[in-house]
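J.: sequence first, predicted coordinates after that:
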Amino acid sequence: MTRQLHFTAFLKPPGEYLAAWRHPDTRADAGVDFDTVLSFARTAEAAKFDAVFFADLVGVPLESQDVLSRVSVVNDSFEPTTLLAALAAATSRIGLIATASTTYNEPYHLARTFASIDHISGGRAGWNVVTSLNDGEALNFGRDAHVEHADRYARAEEFFDVVTGLWDSFDDDAFRHDKPSGSYFDPAKLHPLDHTGAHLSVAGPLNIARPPQGRPVIFQAGASEAGKQFAARVAEVVFSGQRDLARATEFYAEIKHRAASFGRGPGELKVFPALSVITGETRAAAEAKRDSLRGLLPPQVALAHLAYLLGGFDLTRYPLDGPLPELPASNQSRSTQLDVYLRARQRGLTIRQLAAEISDDSTTIVGPPEEIADHIERWFTAPAADGFTLVFPYLPGTLDDFVQLVLPILRRRGLFRARYDGTTLRDHLGLRRPNSRYS
């Protein structure tokens, strides 16, 4: 079969752009209006996307009240696993992915939650594994500061092994439900975990049958050295953030090579770069949409967002029309901090210019549909991508435009499905169902 594109819809209602809630075509409180979120998911399902994906933070970033009071997403959005359960009952085929932290969760709770969602949805769940980002999250869990980078990933490695071990607590055929004999399950097919490690102690077993997919699909986005090694060992889909084709192609080859060192084939791990699109029937129409969005963002929010990506350092002490200063290594996302530095240095951007560009999201492509389709095909065939994580600056407008204007072109080129061929998220992604560790 000809290689086909995959798309996940990264839904951050009312949109990824920090001022999306102010756009005249958005619903400002979309993040907590279930019917609105469901309408986005149903649009993606009708378009035959592989999945919808919801990010998460378990705390509000430590910003000024003035800045926080001007943005919606970190202040007013659903807890994503709860949302997935509701969406599972109101959709039928699209995959459902949620972010959940290995730093500020316990593996038993998380394993049970995602197993339940996989059962409720008939095998459509995905777990985006993260180690969390900031001190604002740490303060909600009895810590003065976020756990150090190396310690976060050490716990994440063990956490993942515990969760997947719990999902294998029962063999696939353990449950007999034999009313005449009174045998509910075969005790020989139950496997307590009895795990004791450096970070975790979990006896098990999990009190629910093995998930329909064997395990929910594992997503991961780490781009640091530790993050890439973790992804190569455990991830089935890797989100990436490269903006130019050369770097994206290099990352694609590197992560597949790392996976091979763990005995994994190239098809066992998919790479989905982030792609944000603003399109219209003409270039002028697309640019007009972008320009109307840009005018909604207060400058202090743009500066605070830049500071957050750099690790939460105060940039107001430096001249806005001067260069980005050297700052200590971040304990948040080191790969993001380095990426921002490289962009500033290579292009000689001032702090003001960098803040404006970052707020626009430089992964956003603005142009007519054919140009967007050309970009996607070029990255797909390089290869630099197996699919894309589509980011929508404001909703529903940029989602509807992509579905109505770009997808028909990709279908005419034979690059994207016109129907679902399976029922589970693994079916959509072409991933095998994993065997139990005990089989």
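T.: Received, thanks.
J.: C-alpha from now on. contacts and neighbour counts both.
T.: Will do.
J.: where do the strands sit along the stretch 301-439 of the chain?
T.: 364-367, 387-391 (DSSP state E, counting those that start in this stretch).
J.: longest helix in this structure, please.
T.: In the chain, assigned by DSSP state H, the helix with the most residues is helix 149-167.
J.: list the buried residues for it?
T.: 149, 152-153, 155-156, 158-160, 162-167 (16 or more other CA atoms under 10 Å).
J.: second one coming, line it up with the first:
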Amino acid sequence: MSHRQLSLNAFLHDTGHHEASWRHPDSSVERAHDIDFYIEIAQKAEAAKLDGIFFADVPGMWAATPYRPTAHLEPITRLAAIAARTERIGLIATASTTFYEPYNLARLFSGLDILSRGRAGWNIVTTQSDAVARNFSLKEIPSAEERYQRAQEFLDVVTKLWDSWEDDAILADRESGLYFDPEKVHAINHVGRHHQVEGALAAPRSPQGRPVYVQAGSSNDGRVFAARNAEAIFTAHQTIEDAKAFYDDIKSRTRTFGRNPDHVKILPGISPFLGDTEAEARELQEYVDSLTVPAYGLGQLEGIAGVSLRHLELDEAVPVELFAGSGDVLDNNRSRLQVVANIVERDRPTLRQLLHRLAGARGHNVVAGTPVQVADVITEWFEGGAADGFNVMPPLYPQLLDAFTDGVVPILQERGIFRTEYAGSTLREHYGLPRPDSIYSDAAGRSDAVATA
């Protein structure tokens, strides 16, 4: 088996990543809030030796529309339940730096990491929705620059909190009566622009030291933040050329922060329609596309484009000039716009074709083919310097995850690029990431140690 190993996550999304998956006659839409449904999926992913499962999240309605399931349960709670019924699979949840407080988030993810024995990952987002902002007593979302400034301070505080107990702080010494060594538990005493937090965290250091830092987003602000902080990056690309350019850019940026680029895993999304033949896979894709409600997809597309497309007929070509201003990615709102603009420029689709293209996975790479063909795409991107692995985004759950784990994973294993057994028990070990030392482990003077009576 080769030294470099592919990473694979299952990105969980109720009935599937295709926006019309819930309308498929074999969908599990009635189980969208059944925890056993997600436990079963996680157990299948674990049996296939996948690195982790991932829940995205927005603290509000994902879309104000009746055309798609939008009532999603909070992900950390779901992952805690899944942790009790699994043993090795990583557990990654999204949480926003704009709408949490650092201490609260640090406790939640520390608890998940401790209870799961080291399998937690935090997908760090800043959230960009005015509608969500209005759920948190704000009239509008702060600017991208402001959100990322807050996010960096937030992450710095959370890191201090997760490190505030040194690894050997707990003594549990019955004879002396000391449960912990007060010299090894630290008040962080953070005073910043956005946060004032005394600490220490009311929990010992977790098995991974800290949950894995994951980041999603390809804006300029997002890339700088990711290069400085992230240990895994979820991203969207339609072509291997675009993916490789992003990969090279991020790896280069990590070096400017003095980081090892091998310790940043870049994981684009892939949404595979699978069949025994390519024709069968494409037939399934076309059928699910036929279930879409154009009004829903059009609303989503207009939200990305920032312009109205209501004047276009469904079978009319999308004018290239509508996206002429996308240019380089300048802020987080425009990163997905660039993906759409590239599709329009390259493929010149009709509006209907563009809506179908985005219906599958919101701009991520949708592939229809046999298990060998999908494995070939994964292998090409992995070995061609475009990805360290993938966020697998089945269009229909659980059927197309089963098709992936039963059909594609064995091929990747035969090729020697994906594990046949877990080598470790934590998400960090699955990703091949080091366990970080506490920032306080070599602290001098101990002036920040927690006082005891």
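T.: Sure thing, it's come through. Values in this document were obtained by computation on a predicted structure and should not be read as measured data.
J.: what's the TM-score here?
T.: Aligned and superposed, the two chains score 0.94 in TM-score terms (TM-score structural alignment, normalised by the length of structure 1); 432 aligned residues with a CA RMSD of 1.8 Å.
J.: about what we covered before: which two in the buried residues of helix 149-167 of structure 1 are spaced the farthest apart?
T.: Farthest pair in the buried residues of helix 149-167 of structure 1 (CA to CA) is 149 and 167. Separation: 26.9 Å.
J.: read off where the longest helix of structure 1 ends up in structure 2.
T.: With TM-score structural alignment applied, helix 149-167 of structure 1 matches the range 144-162 in structure 2.
J.: thinking residue 407 of structure 2 is in contact with residue 371, fair?
T.: Yes: here residue 407 of structure 2 reaches residue 371: they are 5.4 Å apart, a contact under CA atoms under 8 Å.
J.: counterpart of residue 293 of structure 2 in structure 1?
T.: Under TM-score structural alignment, residue 293 of structure 2 pairs with residue 298 in structure 1.
J.: next, count neighbours for that match.
T.: 14 (other CA atoms under 10 Å).
J.: next: residue 24 of structure 1.
T.: Using other CA under 10 Å, the number of residues around residue 24 of structure 1 comes to 10.
J.: residue contacts, it?
T.: Contact analysis of residue 24 of structure 1 by CA atoms under 8 Å, 6 or more residues apart in numbering lists nothing.
J.: 10 Å instead, please
T.: Residue 24 of structure 1 sits next to 292-293 when contact means CA atoms under 10 Å, 6 or more residues apart in numbering.
J.: element containing the residue mapped onto it from structure 2?
T.: When structure 2 is aligned by TM-score structural alignment, residue 24 of structure 1 is paired with residue 25. Assigned by DSSP states H and E, residue 25 of structure 2 falls within no helix or strand.
J.: ends of stretch 407-418 of structure 1, what's the gap?
T.: End-to-end distance for stretch 407-418 of structure 1, by CA to CA, to the nearest Å: 10 Å.
J.: correction: the previous question concerned stretch 118-128 of structure 2.
T.: Start and end residues of stretch 118-128 of structure 2 are separated by 30 Å (CA to CA).
J.: what residue of structure 1 matches up with residue 206 of structure 2?
T.: Aligning on TM-score structural alignment places residue 206 of structure 2 opposite residue 211 in structure 1.
J.: that match falls within a strand, correct?
T.: No: assignment of residue 211 of structure 1 by DSSP: H, G, I helix; E, B strand; the rest coil gives coil, placing it outside any strand.
J.: contacting residues around it?
T.: For residue 211 of structure 1, the contacting residues are 111-112, 114-120, 122-123, 125, 167-168, 170, 172, by CA under 10 Å, 6+ apart.
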